[in-house]
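Peer 1: Next come a sequence and a model predicted from it.
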Amino acid sequence: MKKTIVLVVLALMFCGVSAVRANEVVEKLALYIPNRLIDALDTFTCDVGLGPSVRIELMATQVCKFGGGIGISPKLIKDYNRQYGIGINNGWYWSFLCIGQENMERAKCTRYVKNYQQNFEGCPSPDLRIYDLYTGERDFWQIGGALGLGVEAEVYIHPVEIADFVAGVFFIDLKGDDITFEDFQN
């Protein structure tokens, strides 16, 4: 009788663990294509604005950045960490390699775009909250540029997001940002 009870308890424990693991596998498979599409969209930024601004910039991370800009520009935003919507960039900056100054803000944003204000002098640091890999408003590691004279456009690629996309093909979520069934619950 003791052996039967022990076997039943062990079987129930094993089935409970297997059911949880089976749900994770089903979730990963069911949401595989949507997560890969979202990860692919995360690999780049494309913002377009219109307003009294002048800007030229080339960058390979925030440390290796050349250019500057000044003005105000309401923008359509498709930005880092899944920011989609409208916002207004206002301020000025200049940068030459690892030195520069900046007084920029993004304000009056729609729901899925984060407001921020960035003031610094010298060399930017990746440990600032604004550059947080998971929740930051800006990507420290982005590569690309911006150009504007009244009409402004920014295009950047995000190496960390590219790594997340490639790892996601093999069911590894480096940034922990894949959607789950829980995201669809109230």
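Peer 2: Cool, got the structure.
Peer 1: from here on, contacts and neighbour counts on C-alpha atoms
Peer 2: Fine.
Peer 1: Give the buried residues for the strand ranked longest in the chain.
Peer 2: Secondary structure of the chain per DSSP state E: the longest strand is strand 44-60. For strand 44-60, the neighbour count (16 or more other C-alpha atoms under 10 Å) marks 44-45, 47-60 as buried.
Peer 1: Check it against this one:
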Amino acid sequence: MKTGPNISYFASASAFIFLIATFNCATVPRYDEVHTSAKSSLNDADVFLSQKKNAEAAELIRAVLKIYPENERAKALYEKLPPQYKEAVSEIYYLGPNRGKREAEESGLLAKFAWYLPDRILDFLDIFSVNVKVGPQFGVSAWVTRGFQVSLYAGNTVQLGWFQKRNLGYTEELSAEAGLGPIVPISISGRSMGTGNKDAYESFVFHSPRKKIYQNYRDYWGTGVKAGAVVAGLEAEVHWVEFFDFLAGIFTFDVLDDDMAKTRPLNITSEQERKLYLLNTADRILHPAEIREIRREFPDLKDSEKKEFLSPENQVEKGPDKNTKRR
């Protein structure tokens, strides 16, 4: 029996997407890895605090407290943070991924003038996101906000395009959602890579900006539409919070802390990024009972081997010692 070209194409595309999803999905972290990352992150946070780099310290402490919320050492380091950074650790971001992950830092008048036009262009580009979806999928979704939506969609796709918060790259996403208004049962596993990285792993019914998916992955306040059939689809969205940030930026107000002229990137090494990713992945994909098991098996986060690390700008490659004598 011969199969039609459409069926063969669908089968090939499905196999291709399955392989991509298999090789790129987040690996479930081992318990000992989570513990080691938490302990090391607290060591690094302690050093950051001594260097007055409170934003970096807060980022590490936040990740550890997700796994060890009652740990005495983590809470002690948290208490050393200035009040505004304590709020950043414990706060639910109702603005979600609209807010930039940068630290406020005033620059000179000349730098502000030089960055004014580039910042306005970037703010404008932040307003829109659009991507092409490739992979098995079917359905349509439309939303004014995620609290007022209609959706009947399922897909296992690789998405290419311009994603929110200046992420030019691709996303792997497996999702299924169906419902009306804020009551839309959804199960989603997604990961974005490119000029910005983010991921999600969550299932729930009632949508609110407090959900983890709207803290880092999706914009609760955006308006958009997506549709897909067989192996192709499209998604487009307008981000209204970014629109207001663009308007405010014209008058030099940086509502979302994402202007180059007024902020700096967090000074975190690639190794610290890896540990943050592991801790955040554990928080997203492990069952609460598994998180409790980690705390039972590995309760100690005390600093037994404190090692000083060098922040990226202080990492200087050492040359040969000129005073060393050759024999």
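Peer 2: That came in fine, so what should we check first? What you see is a predicted model, and the numbers here were worked out from it, not measured in a lab.
Peer 1: got the angle between the helix or strand that comes right after the longest strand of the first structure and strand 44-60?
Peer 2: The first helix or strand that comes after strand 44-60 of the first structure along the chain, using DSSP states H and E, is strand 65-79. For strand 65-79 of the first structure against strand 44-60, the angle by axes from the mean of the first three to the mean of the last three C-alpha atoms, to 10 degrees is 170 degrees.
Peer 1: What span of the second structure is strand 65-79 of the first structure aligned with?
Peer 2: Counting by TM-score structural alignment, strand 65-79 of the first structure lines up with residues 149-163 of the second structure.
Peer 1: Look up the average distance of the matching stretch to its aligned counterpart in the first structure.
Peer 2: Compared with the first structure after the fit, stretch 149-163 of the second structure shows a mean deviation of 1.2 Å (mean C-alpha distance after the TM-score superposition for the first structure).
Peer 1: Could you pull out the helices in the first structure for me?
Peer 2: For the first structure, applying DSSP state H gives helices covering 2-30, 32-42, 159-169.
Peer 1: would you list the ones you listed in JSON lines and tack on mean neighbour count and distance to Tyr131 of the first structure?
Peer 2: Putting the helices of the first structure into JSON lines (neighbours: other C-alpha atoms under 10 Å; distance: least, C-alpha to C-alpha, whole Å) gives the following:
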{"stretch": "helix 2-30", "mean neighbour count": "12", "distance to Tyr131 of the first structure": "29"}
{"stretch": "helix 32-42", "mean neighbour count": "17", "distance to Tyr131 of the first structure": "15"}
{"stretch": "helix 159-169", "mean neighbour count": "18", "distance to Tyr131 of the first structure": "12"}
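Peer 1: Arrange these in JSON lines, one row each, with distance to Gln117 of the first structure as further columns.
Peer 2: Formatted as JSON lines, the helices of the first structure follow (distance: least, C-alpha to C-alpha, whole Å):
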{"stretch": "helix 2-30", "distance to Gln117 of the first structure": "37"}
{"stretch": "helix 32-42", "distance to Gln117 of the first structure": "23"}
{"stretch": "helix 159-169", "distance to Gln117 of the first structure": "23"}
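Peer 1: out of those, nearest to Leu97 of the first structure?
Peer 2: With C-alpha to C-alpha, the closest approach to Leu97 of the first structure among these belongs to helix 159-169: 19.2 Å.
Peer 1: And that closest one, what does it pack against?
Peer 2: Packed against helix 159-169 of the first structure, as judged by 3 or more C-alpha pairs under 8 Å, 6 or more residues apart in numbering; DSSP states H and E, are the following elements: helix 32-42.
Peer 1: Now do the helix it packs on and strand 65-79, the angle between them.
Peer 2: Angle, helix 32-42 of the first structure to strand 65-79, by the same axes, to 10 degrees: 140 degrees.
Peer 1: which part of the second structure lines up with helix 32-42 of the first structure?
Peer 2: With TM-score structural alignment applied, helix 32-42 of the first structure matches the range 116-126 in the second structure.
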